[in-house]
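**Student:** A structural model of the following input is requested.
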Amino acid sequence: MENFYEVNGIELCAETYGDPADPAVLLIHGATASMLWWDSRLCSALAARGRFVIRYDQRDTGRSTSFPVGEPGYAMNDLAADAVGLLDALGIEKAHVVAQSMSGGTALILGVDHPSRVASLTFVSTSTGDEGLPPPSPDMPRLGTPDFNDPAAVEEYVVRSIEAEAAGHFDETSARTLVRQDMARAKNYEGSLTNHFAMTFDGPRNGDFGDLTMPVLVMHGDADPLLPLPHGEAVRDAVPGARLVVLPGMGHGLSAPYWDSFVHEVGR
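**Tutor:** I've put the predicted structure just below:
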């Protein structure tokens, strides 16, 4: 069941799976994505491994607080503070943090600036952002910007975006169902697709990847067209003792054929 929590002057919507007495796993999805992008079946499977799983809508996604389109007025450090505030609201001292794509930056801030709250970090399909890393595949289509006054056009735009990032693992029916559910829940879907890219991209105040002291797992698909595999290798190389798991054939998103591997590796 979804619940609302007052955190840092905003409201976050979150949902939990499993026994609160089990080790906590906090799932943070990437830019524009609500908690629904962590599929409920995946969350249940991880909970069945004896984990207390938390998924939530970040600011400007789903049922959490939304901000004016193009004027979010917050920074990545605020997203990290939200994660800490959510753990506080749930009475959780420390969590295993799993971050997807852009939210790897949020996880980095958590690990460097709030290490006492982080048991481990898992970076999924993310990057250090270093210069010299390869750009997105030239085969990725240029989709432009949808007409936000036309819900059908917006739906099609997001479905096609999922397809472009999925490599060979695209399920049209599942993608369209997800997007429709996401649009129906969002307070302002245009803000959801816009504001995470308009925020201030600051970083940790007390160090960088090399200063992480907790166990770090990196999971990356070798067919990721948005952040090719060298991005994941760069994360591994930047963190002392980090372990990289390469998922053969996976694109940018954590598609269903890789859920078992994800549950196994995070469960470890």
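
**Student:** From here on, just use CA atoms for contacts and neighbour counts.
**Tutor:** Fine.

**Student:** what kind of secondary structure is V218 in?
**Tutor:** strand (DSSP: H, G, I helix; E, B strand; the rest coil).

**Student:** quick one: the strands in the stretch 51-200 of the chain?
**Tutor:** With DSSP state E, counting those that start in this stretch, the ranges of strands along the stretch 51-200 of the chain come out as 52-56, 95-100, 118-124.

**Student:** could these go into CSV alongside distance to A167 and mean neighbour count?
**Tutor:** Output for the strands of the stretch 51-200 of the chain, formatted as CSV (distance: least, C-alpha to C-alpha, whole Å; neighbours: other C-alpha atoms under 10 Å):
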stretch, distance to A167, mean neighbour count
strand 52-56, 25, 25
strand 95-100, 17, 24
strand 118-124, 16, 24
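
**Student:** Y189: which of those strands is closest?
**Tutor:** strand 52-56 (16.2 Å; C-alpha to C-alpha).

**Student:** Can you name every helix or strand that the closest one contacts?
**Tutor:** Applying 3 or more C-alpha pairs under 8 Å, 6 or more residues apart in numbering; DSSP states H and E, one finds that strand 52-56 contacts strand 10-17, strand 24-28, helix 40-47.

**Student:** elements contacting the second one?
**Tutor:** The reference is to strand 24-28. Checking 3+ C-alpha pairs under 8 Å, 6+ apart, strand 24-28 ends up next to strand 52-56, strand 95-100.

**Student:** Strand 52-56 and the last one, what's the angle between them?
**Tutor:** When you say that, I think you mean strand 95-100. Angle between the axes of strand 95-100 and strand 52-56 is 40 degrees (criterion: axes from the mean of the first three to the mean of the last three C-alpha atoms, to 10 degrees).

**Student:** Please state the offset of strand 95-100 from the chain centre?
**Tutor:** 8 Å (C-alpha atoms, centre = their mean, to the nearest Å).

**Student:** Over to stretch 36-46?
**Tutor:** Distance, centroid of stretch 36-46 to centroid of chain: 13 Å (C-alpha atoms, centre = their mean).

**Student:** Please apply the same query to stretch 2-22.
**Tutor:** On C-alpha atoms, centre = their mean, the centre of stretch 2-22 falls 16 Å from that of its chain.

**Student:** who's in contact with stretch 21-28?
**Tutor:** 35, 38, 50-56, 58, 92, 94-100, 103 (C-alpha atoms under 8 Å, 6 or more residues apart in numbering).

**Student:** ok so, going back, please convert the helices and strands packed on strand 24-28 to TSV, extending it with distance to G249.
**Tutor:** Putting the helices and strands packed on strand 24-28 into TSV (distance: least, C-alpha to C-alpha, whole Å) gives the following:
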stretch	distance to G249
strand 52-56	26
strand 95-100	17
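
**Student:** Show me the one of the ones you listed that comes nearest V158.
**Tutor:** Of all the helices and strands packed on strand 24-28, strand 95-100 comes closest under C-alpha to C-alpha, at 17.4 Å.

**Student:** Which elements pack onto that closest one?
**Tutor:** Judged by 3+ C-alpha pairs under 8 Å, 6+ apart, the packing partners of strand 95-100 are strand 24-28, helix 104-113, strand 118-124.

**Student:** Could you also give me the structure for this next sequence, so I can compare it with the first?
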Amino acid sequence: MTDPTTDQVKQVTVGDVKIAYECFGDRADPPLLLVMGLATQMLGWDERFCARLADHGFHVIRFDNRDVGLSTHLADAGVPDLGALVSGDPTAAPPPYTLLDMARDVDGLLDALGLDSAHVVGASMGGMIAQQLAIGHAHRVRSLTSIMSTTSRDVGAARPEAMAALFLPPPTDADTAAERALDVYRVIGSPGYPLDEVRLAEVARRAFARGHDAAGVARQFAAIVVSPDRTPGLRALDVPTLVIHGEDDPLVQVDGGRATADAVPGARLVVVAGMGHNLPEPLWAQLVDEIVAHARAAEETREGVSPPTR
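**Tutor:** All right, here's what the predicted structure looks like:
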């Protein structure tokens, strides 16, 4: 593998928000867009993971969703009443956006980058966003890879200890951000693989410095809560779809992955033993191989486009 080569982080305006993004690899290669999950900045896609994908002949793009990192934080929208939204209280004020709006951000990002379409890979909430993008904007999605995600918050629901980990007190500085990340991933991480605590703490400190915002995370969570079941839309998809899920995921249990694969016609499901709700480095070779093979096969079916061979 070559050393990671990245552009400096840039921003584009999409509607009322600015989206920060970063690219890896050759712009002449087929684009592969990585969508990260709840409360997680683009840093959740490790630079070395991105570089591996780029080494296989893809132009890799990672970005910060709205309300995290260097993208726009909707501070004026306030903090949603998550308890009322989760309970379905009809008097609860609606959140400022849903997963549909976050999918529109992705659609707008593709426009801003001059891309008619991309291979789209989403993890956790990012998988939900990627699914919604494929449902609403199928022409933008050359292939869909949904990792550790689900069709609905009610399918593959979190175990109590995993949900409790998400609601630990927010950090107050870089060191408590590192401690909190370790506390969370000791619960939701992959039991079959060692947790790289040094790397995890380093990334958590970087993320805190880039833009910590507990209210923004609450708004993202609210977007998940109020978004409807995507199963009907997924059943109508004609997009090559790969679903990857950890067999031991306590946050989005494996039923979420199975439901996603069952919903999409022709989807392929890969259940990974020992994998929880993270992307441990010992699994990168398998995950990259799966993503690359899936995207290459989709490229082969596109008229007049040859698949990458690297």
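
**Student:** so what number do they get for TM-score?
**Tutor:** In this superposition the chains share a TM-score of 0.91, using TM-score structural alignment, normalised by the length of the first structure; 266 aligned residues with a C-alpha RMSD of 2.2 Å.

**Student:** Could you identify which of the helices and strands packed on strand 52-56 of the first structure is most buried?
**Tutor:** strand 24-28 (a mean of 25; mean count of other C-alpha atoms under 10 Å).

**Student:** how about G210 of the first structure, what's its partner in the second structure?
**Tutor:** Aligned by TM-score structural alignment, G210 of the first structure pairs with R235 of the second structure.

**Student:** Please look at its match and A263 and confirm they touch.
**Tutor:** Yes - the criterion here is C-alpha atoms under 8 Å, and R235 of the second structure meets it with A263 at 5.0 Å.

**Student:** These two: which is more packed in?
**Tutor:** A263 (19 against 15; other C-alpha atoms under 10 Å).

**Student:** Would you mind finding the match for the more buried one in the first structure?
**Tutor:** Aligned partner of A263 of the second structure by TM-score structural alignment: A238.

**Student:** cool, and G37 of the second structure?
**Tutor:** Checking with TM-score structural alignment, G37 of the second structure has G30 as its match.

**Student:** For its match, list the residues it contacts.
**Tutor:** Per C-alpha under 8 Å, 6+ apart, neighbours of G30 of the first structure: 99-104.

**Student:** Of the residues you listed, which ones are shared with the second structure?
**Tutor:** With both residues aligned by TM-score structural alignment, their matches' C-alpha atoms under 8 Å, the contacts of the contacts of G30 of the first structure that the second structure also has are 99-104.

**Student:** counterpart of S143 of the second structure in the first structure?
**Tutor:** By TM-score structural alignment, S143 of the second structure lines up with S120.

**Student:** nearest to E163 of the first structure, of the helices and strands packed on strand 24-28 of the first structure?
**Tutor:** Closest among those, using C-alpha to C-alpha: strand 95-100, at 17.2 Å.

**Student:** Check what contacts the closest one and list those residues.
**Tutor:** By C-alpha under 8 Å, 6+ apart, strand 95-100 of the first structure touches 23-30, 87, 106-107, 117-126.

**Student:** how big's the offset between it and the second structure?
**Tutor:** Compared with the second structure after the fit, strand 95-100 of the first structure shows a mean deviation of 0.6 Å (mean C-alpha distance after the TM-score superposition for the first structure).

**Student:** what does that strand correspond to over in the second structure?
**Tutor:** The aligned range for strand 95-100 of the first structure in the second structure is 118-123, by TM-score structural alignment.

**Student:** same thing with stretch 172-179 of the first structure?
**Tutor:** Stretch 172-179 of the first structure covers residues 197-204 of the second structure once aligned (TM-score structural alignment).

**Student:** For that stretch, buried residues please.
**Tutor:** Using 16 or more other C-alpha atoms under 10 Å as the test for burial, stretch 197-204 of the second structure gives 200-201, 203-204.

**Student:** same question, stretch 125-134 of the second structure
**Tutor:** So for stretch 125-134 of the second structure, counting by 16+ other C-alpha under 10 Å, buried means 125-134.

**Student:** And for stretch 37-46 of the second structure?
**Tutor:** 37-45.

**Student:** Make CSV out of those residues and add secondary structure and distance to I19 of the second structure.
**Tutor:** Converted to CSV, the buried residues of stretch 37-46 of the second structure look like this (DSSP: H, G, I helix; E, B strand; the rest coil; distance: C-alpha to C-alpha, whole Å):
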residue, secondary structure, distance to I19 of the second structure
G37, coil, 15
L38, coil, 16
A39, coil, 15
T40, coil, 14
Q41, coil, 11
M42, helix, 11
L43, helix, 14
G44, helix, 16
W45, coil, 16
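
**Student:** Including distance to P240 of the second structure, could those go into JSON lines?
**Tutor:** Below are these laid out as JSON lines (distance: C-alpha to C-alpha, whole Å):
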{"residue": "G37", "distance to P240 of the second structure": "21"}
{"residue": "L38", "distance to P240 of the second structure": "25"}
{"residue": "A39", "distance to P240 of the second structure": "28"}
{"residue": "T40", "distance to P240 of the second structure": "26"}
{"residue": "Q41", "distance to P240 of the second structure": "26"}
{"residue": "M42", "distance to P240 of the second structure": "24"}
{"residue": "L43", "distance to P240 of the second structure": "27"}
{"residue": "G44", "distance to P240 of the second structure": "25"}
{"residue": "W45", "distance to P240 of the second structure": "22"}
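
**Student:** What distance do you get for the match of G37 of the second structure to V154 of the first structure?
**Tutor:** G30 of the first structure sits 19 Å away from V154 of the first structure, going by C-alpha to C-alpha, to the nearest Å.

**Student:** Repeat that for A175 of the first structure.
**Tutor:** 13 Å.

**Student:** related to what we said a few turns ago, any chance of the buried residues of stretch 125-134 of the second structure in JSON lines with distance to L182 of the second structure as columns?
**Tutor:** Below are these laid out as JSON lines (distance: C-alpha to C-alpha, whole Å):
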{"residue": "M125", "distance to L182 of the second structure": "20"}
{"residue": "G126", "distance to L182 of the second structure": "21"}
{"residue": "G127", "distance to L182 of the second structure": "23"}
{"residue": "M128", "distance to L182 of the second structure": "25"}
{"residue": "I129", "distance to L182 of the second structure": "26"}
{"residue": "A130", "distance to L182 of the second structure": "27"}
{"residue": "Q131", "distance to L182 of the second structure": "29"}
{"residue": "Q132", "distance to L182 of the second structure": "31"}
{"residue": "L133", "distance to L182 of the second structure": "32"}
{"residue": "A134", "distance to L182 of the second structure": "33"}
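
**Student:** Closest to V9 of the second structure out of those?
**Tutor:** Nearest member of those to V9 of the second structure, counting by C-alpha to C-alpha, is G126, at 19.5 Å.

**Student:** Understood, closing this out.
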